[in-house]
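**Q** The amino acid sequence is not available; the structure is as follows:
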């Protein structure tokens, strides 16, 4: 509405002023410069720190609880064979308690690879019909499987847990990793007769030699009477030590095979 001389009426003017007062704060707020978005760029120091932290977290997740507790690396040989109790380039090596020694033994005895391996040994015994009193058939195969599993399991517990705990010896295998092939091969075999103590000293490996001898003696309980002979016990004792020697050689040279054949620098 307007008056006759063309000027706005007082009512319209007051309404206009009131609307201006109401909208002024909102307009002022809308005209304030927006805060700059947070920078997505990182300094080299912060980026390196984040990368290092992420790498450490990845390594921590990759290693099992047993590996962290024992300072070992179960870097499976040819990606399938168990490699428990192996120390490969570790900077901090924790001391093994009795409980940890038994954990290492249990992991090796009941590893998934053990079952088909024992099955193969039982099949060889079945093919050779040894021992003869067990005969043939699935029942005989089961007896041979059980006996082979017991031989392996008792031997592992004796050399990795029982005697190392009693004698305070360290059952882990410490890779040499450097030097000529012959020197490293000799070192691996020598670990059958030389070991570390819990205090870090070296001495004769009683756990390996005596432990396997005791395991061979215990095997008389579940082997048939025809196998309870001195020659069979010596053969079992020698086979257990031989397998441990082969295992040491594979543990020593597997990292070289892993790097050169599988192109993997780390486990």
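**A** Perfect, thanks for sending it. These numbers come from a predicted model, not from an experiment.
**Q** make it CA atoms for all contacts and neighbour counts henceforth
**A** Fine.
**Q** which other residues reach the helix or strand harbouring residue 148?
**A** When elements are defined using DSSP states H and E, residue 148 is found to belong to helix 138-157. Outside helix 138-157, the residues within contact range by Cα atoms under 8 Å, 6 or more residues apart in numbering are 102, 105-106, 108-109, 118-119, 121-123, 125-126, 134, 211-212, 215-216, 219, 222-223, 240.
**Q** one more structure, for comparison:
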């Protein structure tokens, strides 16, 4: 199913679905500390994390990365544990704790269609250093940078002995920030790719896709006039298709 991740937060009596990659020009609700904690919980329990971590652990074992962990199921388990610890710790510090302390929004805001490719690419890459504050202004992305340094430093507690130390830690910090930049580029352009693919989908498939709201995922590009909508409104739209 082609979707852009979103999460649910409480707003009065309504459950509002907020896209994790809203439009840069959209007027989206500010996230409270509770909202950021809910976003952390959603990311931490995401199937994408579990599947991606399992694949990465298998690939690391195949390439014999971190040879200190050994091979076999025990080696795979150690690699999987180290990777999932990295993911969950970074999500906690980078999505909830530091954004709450620094009053920063942990989401990525897309420029979207209508801007030149080079401008959108530069915007995506720059988000490693620049982020949006809760009041809508830009600031240094201290939440991302500090959370990366903290998590990669903590990994010295469970990485093999030969993978520990300052130089290894800084290498991991650099690699992680480059990975974040890559992720932002994907978030910027993936909805456009999805929209192109959807042009070739059948109407039946589109109706089925929109009715699968149980996963609490919402593609904002499917409803360009909306930035935050209630689940009831989404269900009504799906039923009328």
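**A** Received the coordinates, thanks. Small disclaimer: the values here were computed from a predicted structure and weren't measured.
**Q** And the helix holding residue 148 of structure 1 against structure 2, how far off on average?
**A** Its aligned residues in structure 2 lie a mean 0.8 Å from helix 138-157 of structure 1 after superposition (mean Cα distance after the TM-score superposition for structure 1).
**Q** try stretch 237-246 of structure 1
**A** Relative to structure 2, stretch 237-246 of structure 1 is 1.8 Å off (mean Cα distance after the TM-score superposition for structure 1).
**Q** Please point out which parts of that stretch sit buried.
**A** Of the residues in stretch 237-246 of structure 1, those buried under the neighbour-count criterion (16 or more other Cα atoms under 10 Å) are 237, 238, 240, 241, 244, 245.
**Q** In helices, which of the contacts of helix 138-157 of structure 1 fall?
**A** Residues from the contacts of helix 138-157 of structure 1 lying in helices, with DSSP state H as the criterion: 102, 105-106, 108-109, 118-119, 121-123, 125-126, 211-212, 215-216, 240.
**Q** What residues in structure 2 pair up with the helix holding residue 148 of structure 1?
**A** Under TM-score structural alignment, the counterpart of helix 138-157 of structure 1 in structure 2 spans residues 73-92.
**Q** Check stretch 205-223 of structure 1 too.
**A** Counting by TM-score structural alignment, stretch 205-223 of structure 1 corresponds to residues 141-159.
**Q** Which positions in that stretch come out as buried?
**A** Counting neighbours by 16+ other Cα under 10 Å, one finds that the buried residues in stretch 141-159 of structure 2 are 141-153, 155-156, 159.
**Q** Looking at these, spot the one nearest residue 93 of structure 2.
**A** Taking Cα to Cα as the measure, residue 147 is the one of the buried residues of stretch 141-159 of structure 2 closest to residue 93 of structure 2, at 5.3 Å.
**Q** Check whether that closest one really touches residue 94, as I assumed.
**A** Yes. Under the criterion of Cα atoms under 8 Å, residue 147 of structure 2 makes contact with residue 94 at 5.2 Å.
**Q** which stretches of structure 2 form strands?
**A** All strands of structure 2, identified by DSSP state E, fall at 6-11, 14-19, 130-132, 138-140, 229-230.
**Q** so which of those comes closest to residue 33 of structure 2?
**A** Go through the strands of structure 2 one by one with Cα to Cα and the one that ends up closest to residue 33 of structure 2 is strand 6-11, at 11.0 Å.
**Q** Can you check what angle separates that closest one from strand 14-19?
**A** 150 degrees (axes from the mean of the first three to the mean of the last three Cα atoms, to 10 degrees).
**Q** Which other helices and strands does strand 6-11 of structure 2 contact?
**A** For strand 6-11 of structure 2, the elements it packs on are strand 14-19, helix 33-44, judged by 3 or more Cα pairs under 8 Å, 6 or more residues apart in numbering; DSSP states H and E.
**Q** Any chance of TSV for these, columns distance to residue 27 of structure 2?
**A** What follows is these, written out as TSV (distance: least, Cα to Cα, whole Å):
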stretch	distance to residue 27 of structure 2
strand 14-19	11
helix 33-44	17
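**Q** That'll do, ta.
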